[in-house]
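1. The amino acid sequence is not available; the structure is as follows:
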């Protein structure tokens, strides 16, 4: 039986891209996987196709194609709509013509759903995966397993601590939350009551934002009291109702730090309760947030460049697959501060 790269991949339990790297002695494969694949090659006698010099000159071997999968939250969130648009535009470049993406939309907090998709992709063959991470050991273990199988993983927006992912593309959450704390403190005169609205506890980005904010308040602004942390679970109805609760419970509340999404619903609660005097700092510059900043409901919005996030994540993956280019372990995105006078212009660039 004539052996092919496809058959070697099936026998080895790895992707065809991994076998191709072993055969041509390219980087991007662990020593353990390389040894395993080479053993299969030696056992079944696979040899590279040979051609006469004239044939090599006259014939051009078809370019290898790559399949990558993107696991993203559903596009009802305009932030991730821009992330996906950035990924799609990255695939339009000449160097990425051989890479084709398939999109799977799932809730990031539903780890079982993410894992089932990852199992499916491994079973049916995939050359690379991009996904939004969560702090979950099972997900971490699955990422490490796929990496050892020679399938590179690029994480975006939220990292998976301890994973062997190829790289993470996103914000420096600690730095951005320190900026948020300083902005809110200065806007309320460095004293008074403030509250934090947090989101998904398993999202490393959300957790780091809250921790950074609290640390700055303890260290630099002792006259500011964080009266409560509420969890919206990044759900619109919960965010609205819990903001109303905050306003009833703390009539002297002076500021809100929204570390997650649903800013539009939080802003609506402030409007409905006639509490526009409360200062608010949030993330992102989606159309609803731009409108709230222009109305004076949101005082500062920290932009996270979603389009650039998607473009950089896909670009890192395509460069690795097609050129063997190793990206930086952390591709940090810029932080931009939007206020009433500049937010419309900034939002167009993100």
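-> That came through, no problem. Predicted, not measured: the structure shown is a model, and the values here were computed from it.
2. contacts and neighbour counts: CA atoms only from here.
-> Noted.
3. So residue 85: helix, strand or coil?
-> helix (DSSP: H, G, I helix; E, B strand; the rest coil).
4. after the helix or strand containing residue 195 comes which helix or strand?
-> Element membership of residue 195, judged by DSSP states H and E, is strand 192-198. Scanning forward in sequence from strand 192-198 by DSSP H and E, the next helix or strand is helix 204-220.
5. Against which helices or strands is the helix or strand following that following helix packed?
-> Using DSSP H and E, the helix or strand that follows helix 204-220 in sequence is strand 224-231. Secondary-structure packing of strand 224-231 (3 or more CA pairs under 8 Å, 6 or more residues apart in numbering; DSSP states H and E): strand 192-198.
6. now the angle from the strand it packs on to strand 224-231?
-> 20 degrees (axes from the mean of the first three to the mean of the last three CA atoms, to 10 degrees).
7. ok, back up a step: tell me how far the strand holding residue 195 is from the chain's mean position?
-> Taking CA atoms, centre = their mean, to the nearest Å, one finds strand 192-198 lying 26 Å from the centre of the chain it belongs to.
8. let's bring in a second one:
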């Protein structure tokens, strides 16, 4: 796994825009000598390696097109991921690269395949996507790669042989951290309920596997009360969680491994069973912050979706325009644990 310094990192440290950083690093007009000097010093301290996009495009004289398919932004995670992708899209646009971003309306594989066909017809050279790990999607990606397209999966992965690079999160490791936290929150005994979005989303299954393995390996006093597939839907999450709580008075911990956070939290609130149920979920947002402050949710695992969206497009462009292979086939953001004391800490750390 690797990380790389980007113009956005430099912009954040210099308290300026990406455009200003780009002009300073490439000796373009419109930047004061003082600002240019500060930016160059920061770039040197971070061991920044310049992007070769501009030079490559001049040499090739191409009008490049890229595509990005994002899952429904009704999930705040994907809304933030889209924001990061849009920021990189704007940066690439300065080099004459056009990026088409499409947000899905459903979680259906049929819609994803249709969007992949549409992008291929538009003439894109590469595609980043929140991949659905299903045979029909994988078959389509195989055909696209055989025809010369570069593929970067973002946030959720497929098997390595069917894409060039994955940009996202270490889902299994993060779930093992969640299991350790939940075990310690509950005195290492009790029964834990797990909710996932869909079994065909690899990220959710990696989290489930990581959580289960950690519990089985290290906490004999804890068992799993069940795994609920809630289809990324708060109503389903509410109904199924409520049913599980009513049927099992030994549940004292819930691990929310996908979306449906609001539904699970509401079920715990509404039931008000008079027992302390600890909850750990993924990804901060306004309503998650509220539930943490109310004491309903105990810990949040944040994975920086904005940076994931940004880096997925950056790596895709490096693969195509830079004529270079990525140093690793996996780039992941850090595991960031938020409790009540630090839940307000920069919900969007990557704003410029």
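-> Everything's here; your move. Keep in mind that this is a model prediction, so the values were computed, not measured.
9. Need the TM-score between these chains.
-> Once superposed, chain against chain, the TM-score is 0.79 (TM-score structural alignment, normalised by the length of the first structure); 291 aligned residues with a CA RMSD of 1.9 Å.
10. mean deviation of the strand holding residue 195 of the first structure from the second structure?
-> For strand 192-198 of the first structure, the mean deviation from the second structure after alignment is 1.1 Å (mean CA distance after the TM-score superposition for the first structure).
11. Assign the aligned partner of residue 79 of the first structure in the second structure to helix, strand or coil.
-> In the second structure, residue 79 of the first structure lines up with residue 77, judged by TM-score structural alignment. The three-state label given to residue 77 of the second structure by three-state DSSP is helix.
12. and residue 77 of the second structure, what does it touch?
-> Contacts for residue 77 of the second structure (CA atoms under 8 Å, 6 or more residues apart in numbering) come out as 283, 305.
13. Kindly recompute the last result at 6 Å.
-> By CA atoms under 6 Å, 6 or more residues apart in numbering, the contact list for residue 77 of the second structure is empty.
14. cool, and residue 210 of the first structure?
-> So residue 210 of the first structure contacts nothing (CA under 6 Å, 6+ apart).
15. what do we get in the second structure for it?
-> Checking TM-score structural alignment: residue 210 of the first structure goes with residue 208.
16. Just to check, residue 158 of the second structure is in contact with residue 132?
-> No - in this structure, residue 158 of the second structure is not within contact of residue 132 by CA atoms under 6 Å, at 7.4 Å.
17. ok, those two, which is more surrounded?
-> Taking neighbours as other CA atoms under 10 Å, residue 158 of the second structure and residue 132 compare with residue 132 leading, 24 against 20.
18. Is that one in a helix, a strand, or coil?
-> Quick answer, by three-state DSSP: residue 132 of the second structure is coil.
19. which residue sits closest to the equivalent of it over in the first structure in space, ignoring its chain neighbours?
-> Aligned by TM-score structural alignment, residue 132 of the second structure pairs with residue 134 of the first structure. What sits nearest to residue 134 of the first structure in space, not counting adjacent residues and going by CA to CA, 6 or more residues apart in numbering, is residue 203, at 4.8 Å.
20. what about the one you found, neighbour count?
-> Per other CA under 10 Å, the neighbour tally for residue 203 of the first structure reads 20.
21. about what we covered before: for residue 194 of the second structure, see how far away the match of residue 210 of the first structure is.
-> 8 Å (CA to CA, to the nearest Å).
22. residue range for the strand holding residue 195 of the first structure in the second structure?
-> Going by TM-score structural alignment: strand 192-198 of the first structure matches residues 190-196.
23. What are the contacting residues of the matching stretch?
-> 204, 222-229, 250-258.
24. and residue 69 of the second structure, which of the three is it?
-> Assignment for residue 69 of the second structure (three-state DSSP): strand.
25. how far away is it from residue 161 of the second structure?
-> 20 Å.
26. Who has more neighbours out of these two?
-> residue 69 (22 against 9).
27. Which parts of the stretch 251-352 of the second structure are helices?
-> 261-271, 286-294, 305-321 (DSSP state H, counting those that start in this stretch).
28. Quickly find the element holding the counterpart of residue 153 of the first structure in the second structure.
-> Aligning on TM-score structural alignment places residue 153 of the first structure opposite residue 151 in the second structure. In the assignment (DSSP H and E), residue 151 of the second structure maps to strand 150-154.
29. ok, then the element right after that strand?
-> strand 165-168.
30. in stretch 177-197 of the first structure, what's buried?
-> Across stretch 177-197 of the first structure, burial judged by 16 or more other CA atoms under 10 Å covers 177-185, 187-188, 190-197.
31. meant to ask about stretch 252-267 of the first structure
-> 253-267.
32. what's around the aligned partner of residue 167 of the second structure in the first structure, how many residues?
-> Using TM-score structural alignment, the partner of residue 167 of the second structure in the first structure is residue 169. Residue 169 of the first structure: 26 surrounding residues under other CA under 10 Å.
33. From residue 267 of the first structure, how far off is residue 169 of the first structure?
-> Taking CA to CA, one finds residue 169 of the first structure at 29 Å from residue 267 of the first structure.
34. Centre of the chain to the stretch of helix or strand residue 57 of the second structure belongs to, how far?
-> Using DSSP H and E, residue 57 of the second structure falls within helix 53-60. Offset of helix 53-60 of the second structure from its chain centre (CA atoms, centre = their mean): 30 Å.
35. What angle do helix 305-321 and that helix make with each other?
-> Using the same axes, to 10 degrees, helix 53-60 of the second structure lies at 30 degrees relative to helix 305-321.
36. Buried ones in helix 53-60 of the second structure, by neighbour count?
-> By 16+ other CA under 10 Å, the buried positions in helix 53-60 of the second structure come out as 53, 56-57.
37. again, but for stretch 72-85 of the first structure
-> 72-73, 78-84.
38. Map residue 230 of the first structure across to the second structure for me.
-> Match for residue 230 of the first structure (TM-score structural alignment): residue 228.
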